[in-house]
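# need the 3D shape of this:
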Amino acid sequence: MAPAISDHELIRNCIARYCIGVDLKDWNTFSSAFLDNGKVDFPGPGGLVEGVTAITATVQGMVGNLQTQHALTTQLIEVTGEKTASATTYCTTEIFGVGEDKGKRVTSWGLYQDKLVKGNFDGGDDWKIAERIATLAAPLMGDLSLLSK
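Here you go, the predicted structure:
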């Protein structure tokens, strides 16, 4: 018998799917973090994006051919109801250039404020992000020319 997994652990895994999906460019893993009608409010020109297909396309456009590595750190998860939760997660993202931009790097510090919903997804109970607000916690550091390509 498989060990029971707590709601907190399922929520942590959901939030991690976003990061791992981006870093590995595994867009199925990435999109599995969101409800079909999920929303993300990105900082800057990204703005509010609605629907998992649009969210995925937006992030694909943001990362392009760049390599990324997300590191999730401080986190507070609050289960607010039988099927609802909120989470605040700090994230440091390293963005690396490739090809002619190899050696260039940008560091981003931010936080994700998520509203999550529990449901039966793909045959089992799990959590998905219904709404995310992504916020920069500090100015970007590094070679910002990397982001203008």
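
# CA only for contacts and neighbour counts going forward, please
Fine.

# for stretch 109-116, the distance to its chain's centre please.
8 Å (CA atoms, centre = their mean, to the nearest Å).

# residue 130 is in contact with residue 39, isn't it?
Yes: applying CA atoms under 8 Å as the test, residue 130 and residue 39 come out as touching, 6.3 Å apart.

# next, the buried residues of stretch 66-84.
By 16 or more other CA atoms under 10 Å, the buried positions in stretch 66-84 come out as 66, 67, 68, 69, 70, 72, 77, 79, 84.

# from residue 50, how far off is the most centrally placed residue in the chain?
For the chain, the residue nearest the mean C-alpha position is residue 18 (3.8 Å; CA atoms, centre = their mean). Distance of residue 18 to residue 50, given as CA to CA, to the nearest Å: 16 Å.

# and if you look at residue 36?
Taken as CA to CA, the span from residue 36 to residue 50 is 9 Å.

# then residue 15?
From residue 15 to residue 50 the distance is 18 Å (CA to CA).

# what's residue 90 in contact with, if anything?
72, 73, 74, 75, 109, 110, 111, 112 (CA atoms under 8 Å, 6 or more residues apart in numbering).

# what's the burial count for the fifth one?
The reference is to residue 109. As a burial measure, residue 109 scores 18 neighbours (other CA atoms under 10 Å).

# sequence B follows; please return its structure for comparison with A:
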Amino acid sequence: MDSCERRISEFWDRELIRDCLYRYCRGIDRADEAMLRSACWPGGTDDHGAYKGTTDGFIDWAMQTLPQIERGIHQLHNILIELRGDEAAVESYFTALQRQPGGEGGLVELVMHGRYVDRFEKRGDEWRVADRLVVFDWVEQRPAPDESEAERFAHRKSVGRPWPDDPVYRVFGAGRQ
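The predicted structure follows:
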């Protein structure tokens, strides 16, 4: 492979890794189990702080936890990728906003900033997370406003929903990877 072909291949690998990270975020925010599973290799590890175990176990845990979260938004920022053959070290900065039940009753809003520190593996032509460590750099928790969704969103429509009711699935279709 000449230098130009190698650079194009590396660029493509980086793009596939970014796409996988974005699938993970949609999977979490839309409670889309198939999308989540498409981002992680079975049998890998995941340390989210509140959960530590296998990637399969994390997804099972998340699918039980996500219905309790009224609203969730995960955004990615800086993404650093170090390719190492069929593996990659990836650090992705994130912001996560969640409105969910608090420990003492009532709803709270969590604002979390941190990094996903991932080891990706390429199997065939596909990159997925093999091992993940979530590093929290900033967390804020505050009581959620008492307003209902109708009051909070007022005329702002469409409003995000879990899978399969979110408007994105009308655009992307039922096939989710």
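
# just to revisit the earlier point, and the residue nearest to the centre of the first structure, what pairs with it in the second structure?
Using TM-score structural alignment, the partner of residue 18 of the first structure in the second structure is residue 24.

# returning to that earlier point: report the two of the contacts of residue 90 of the first structure separated the most.
Greatest spatial distance in those: 75 and 109, 14.0 Å, computed using CA to CA.

# sorry, back to before: name the SS class of the match of residue 18 of the first structure, please.
With DSSP: H, G, I helix; E, B strand; the rest coil as the basis, residue 24 of the second structure sits in helix.

# might one say that it is in contact with residue 35?
Yes: using CA under 8 Å, residue 24 of the second structure makes contact with residue 35 at a distance of 6.7 Å.

# and residue 138 of the second structure, how many neighbours?
Other residues close to residue 138 of the second structure by other CA under 10 Å number 10.

# check which helix or strand it maps to.
strand 126-143 (DSSP states H and E).

# tell me which helix or strand comes right after that strand.
helix 149-153.

# tell me which helix or strand comes right after that next one.
Following helix 149-153 of the second structure toward the C-terminus (DSSP H and E): helix 168-172.

# so that next one matches what in the first structure?
Against the first structure, helix 168-172 of the second structure falls on no residues (TM-score structural alignment).

# so what secondary structure elements neighbour that helix?
Counting contacts by 3 or more CA pairs under 8 Å, 6 or more residues apart in numbering; DSSP states H and E, helix 168-172 of the second structure is packed against no other helix or strand.

# helices of the first structure, residue ranges please.
Ranges of helices within the first structure are 7-24, 27-31, 52-63, based on DSSP state H.

# distance to residue 88 of the first structure added to these, as a markdown table?
Compiled in a markdown table, these are given as follows (distance: least, CA to CA, whole Å):
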| stretch | distance to residue 88 of the first structure |
| --- | --- |
| helix 7-24 | 10 |
| helix 27-31 | 18 |
| helix 52-63 | 19 |
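
# returning to that earlier point: TSV for the contacts of residue 90 of the first structure, including distance to residue 141 of the first structure?
Compiled in TSV, the contacts of residue 90 of the first structure are given as follows (distance: CA to CA, whole Å):
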residue	distance to residue 141 of the first structure
72	18
73	19
74	20
75	23
109	9
110	12
111	16
112	19
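
# sorry, back to before: let me see the contact set for the nearest residue to the residue nearest to the centre of the first structure once chain neighbours are set aside.
If the residues on either side of it in the chain are set aside, residue 18 of the first structure comes closest to residue 30, at 4.7 Å by CA to CA, 6 or more residues apart in numbering. Applying CA under 8 Å, 6+ apart to residue 30 of the first structure gives the contacts 17, 18, 19, 20, 21, 22, 56.

# check residue 49 of the second structure too.
So residue 49 of the second structure contacts residue 134 (CA under 8 Å, 6+ apart).

# what separates residue 105 of the first structure from residue 98 of the first structure, distance-wise?
On the measure of CA to CA, residue 105 of the first structure and residue 98 of the first structure end up 10 Å apart.

# neighbour count for those two, which is higher?
residue 105 (21 against 14).

# what sits against that one?
Here residue 105 of the first structure is in contact with 94, 95, 96, 97, 142, 143, 146 (criterion: CA under 8 Å, 6+ apart).

# which among those end up buried?
94, 95, 96, 97, 143, 146.

# narrow the residues you listed to those in strands?
Mapping these onto strands (DSSP state E) picks out 94, 95, 96.

# ok so, going back, let me know the closest of the contacts of residue 105 of the first structure to residue 135 of the first structure.
Once CA to CA is applied, the member of these that ends up nearest residue 135 of the first structure is residue 94, at 15.6 Å.
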